[in-house]
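*Asks:* Here's my sequence, what's the structure:
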Amino acid sequence: MYREWAPGPRIAGRVACLWVNESTSATTQLVVPDGCVDLVWGPRGAQVAGPDTGPKPVRMAPGDRYVGIRFRPGAAGELFGVPLDSLRDLRVPLSDLEPLAELSGLEPLTALLPPEPPTGTAGVRPPGPLSETVQRALAVRLRAAPGPDPAAPAIAEALRAGRSVREVAWDLGVGERQLLRRSLRAFGYGPKTLQRVVRFQRALRLARRGVTAAEVAALSGYADQAHMANEVRRLAGVPLGRLLDRSGGGTA
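*Replies:* Below is the predicted model:
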């Protein structure tokens, strides 16, 4: 079972969500590119899940539990102490990354809280299962490290909206080579790859809402359904329909 919570106020500006993924049976979780980077505590210890460019099948045994912190695209900054593109498609132990080594030994869970507000709280959602100690320690590291490129959200949004790499560079008043360097630092891959990933994620969200395949392709900026089908296979390793059947969430 996969569940998400909103992050606490200390880290909310940089973090998209906190999540827990638990397995009650032997299964394979398919993790697909989303433009994000995660901190993950699981059976293999604490790791950074770098920005992915392809599918990552994760075998889960009964009782396996993963707990994660998912950063907003482009929001990690220089938190890891190494170039973000050096973590691309990798799972790296936190203990190997000096700025985050202290987090590797922390217990991430306090208790698994319910996903819905308890009765009598006037709609206030519980803060989630990630321990206050972990969130506080991460907030300290975020303040100490150089922050994200302030243009990162605009870059991602422009590419998601279908603007070309050349148009995005023009809008920012930079050359395409400078845009490439900034994209590598902010997202871990260049703008062309980022565009493919955010377009894929938009298609996935629309398909999950029941939008027809033809409409999904058009609304997501693909040339046609065949173009979308090829891109989905390249990024997810399976057709869109099968991906929807296997949808769960999380990054392991």
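
*Asks:* hey, let's count contacts and neighbours off CA atoms from now on
*Replies:* Fine.

*Asks:* The host helix or strand of Leu194: what's the following helix or strand?
*Replies:* If you go by DSSP states H and E, Leu194 is part of helix 191-208. As assigned by DSSP H and E, the chain's next helix or strand after helix 191-208 is helix 213-220.

*Asks:* Taking helix 191-208 as reference, get the angle to that next one.
*Replies:* 140 degrees (axes from the mean of the first three to the mean of the last three Cα atoms, to 10 degrees).

*Asks:* Okay, buried residues for whichever helix or strand comes after helix 213-220 please.
*Replies:* Later in the chain than helix 213-220, the nearest helix or strand by DSSP H and E is helix 225-236. Within helix 225-236, the residues that count as buried by 16 or more other Cα atoms under 10 Å are Met228, Ala229, Glu231, Val232, Leu235, Ala236.

*Asks:* please give me the structure for this one as well, since I'd like to look at both together:
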Amino acid sequence: MAKLALGSHREATQSDCIKALVVEFITTFLFVFAGVGSSMAADKYSDGSGLVGLFAVAVTHALVVAVMISAGHISGGHLNPAVTLGLFAGGHITLFRSFLYWIDQLLASSAACFLLNYLTGGMTTPIHSLASGVGYLQGVIWEIILTFSLLFIVYATIVDPKKGSIDGLGPTLTGFVVGANIVAGGAFSGASMNPARSFGPALVSGDWTDHWVYWVGPLIGGGVAGFIYENFFIHQIPCSYSLRGINFLNYDVY
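*Replies:* Here you go, the predicted model:
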């Protein structure tokens, strides 16, 4: 079983934690700025072809996720509370630091969306909500499965020390699965996979329709994926190993 650690409030004053939080804020901000911006652009230039707009949004998210994970090597480039929870479930980050990351990610998402609202002259910020005919249970299941696949790929291509020939390709492959999931689920649940990505637009627009779905589904999917992969495939790798040279309190994050 993965060893879970609660951590301590003293982590908040450690230099490595402060640096990680700054980097996590920057990368999450840029991720949300590009992701939400692409959704706003798709709405602005919509020519009636929803599939074209969805594909453009998916490609944007795929590219920016891959780049920001790579750029966020100091913090691990989580960008996503569900990813943070998945890594906690695998014993790679303390609970206290996970909460700090969550706060950081939500603040970054909110800042990015407020800035987009200003830069676009008050243009409507599109939120994640369930499509017509998609019920709450269906939406939650969509988000569980999509986020499970995201975290499974994160573990398989970035966290797992036995990743072999795909070493170094993890951020790109993770971006690919995010893009593919948006194409698959975007027309139904919105394919958020990320509570922070959903939080910023909801806050700025003041529209919280179906918002709880984008916390419950991704957190379940991410947590379960992290727990399963760590305990069934990594087989209790000692906490002293280092992933991509990053080590926080002997709990490695990608």
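
*Asks:* What does the TM-score come to for these two?
*Replies:* With the length set by TM-score structural alignment, normalised by the length of structure 1, the two chains reach a TM-score of 0.28; 115 aligned residues with a Cα RMSD of 6.0 Å.

*Asks:* on that earlier part again, nearest to Trp41 of structure 1 among the buried residues of helix 225-236 of structure 1?
*Replies:* Nearest to Trp41 of structure 1 among the buried residues of helix 225-236 of structure 1 is Ala236, at 23.3 Å by Cα to Cα.

*Asks:* For the helix holding Leu194 of structure 1, which residues meet the burial criterion?
*Replies:* The neighbour-count check on helix 191-208 of structure 1 (16+ other Cα under 10 Å) flags 191, 194-204, 206-207 as buried.

*Asks:* Export those residues as a markdown table, with columns for distance to Leu179 of structure 1.
*Replies:* Shown next, in a markdown table, are the buried residues of helix 191-208 of structure 1 (distance: Cα to Cα, whole Å):
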| residue | distance to Leu179 of structure 1 |
| --- | --- |
| Pro191 | 7 |
| Leu194 | 12 |
| Gln195 | 13 |
| Arg196 | 16 |
| Val197 | 17 |
| Val198 | 17 |
| Arg199 | 19 |
| Phe200 | 21 |
| Gln201 | 22 |
| Arg202 | 22 |
| Ala203 | 25 |
| Leu204 | 26 |
| Leu206 | 29 |
| Ala207 | 31 |
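
*Asks:* Between those residues, which sits nearest Leu172 of structure 1?
*Replies:* Set against Leu172 of structure 1, the nearest of the buried residues of helix 191-208 of structure 1 by Cα to Cα is Pro191 (13.1 Å).

*Asks:* show me the contacts for that closest one.
*Replies:* Leu159, Val165, Leu179, Leu180, Ser183, Leu184 (Cα atoms under 8 Å, 6 or more residues apart in numbering).

*Asks:* Go through those and single out the one with the most neighbours.
*Replies:* Ser183 (25 neighbours; other Cα atoms under 10 Å).

*Asks:* With Gly50 of structure 2 as the reference, measure out to the closest residue to Val64 of structure 2 other than its chain neighbours.
*Replies:* Nearest residue to Val64 of structure 2, sequence neighbours excluded (Cα to Cα, 6 or more residues apart in numbering): Phe31, at 5.8 Å. Distance of Phe31 of structure 2 to Gly50 of structure 2, given as Cα to Cα, to the nearest Å: 22 Å.

*Asks:* Between these two, which has more neighbouring residues?
*Replies:* Comparing Phe31 of structure 2 with Gly50 by other Cα under 10 Å, the one with more neighbours is Phe31, at 27 against 13.
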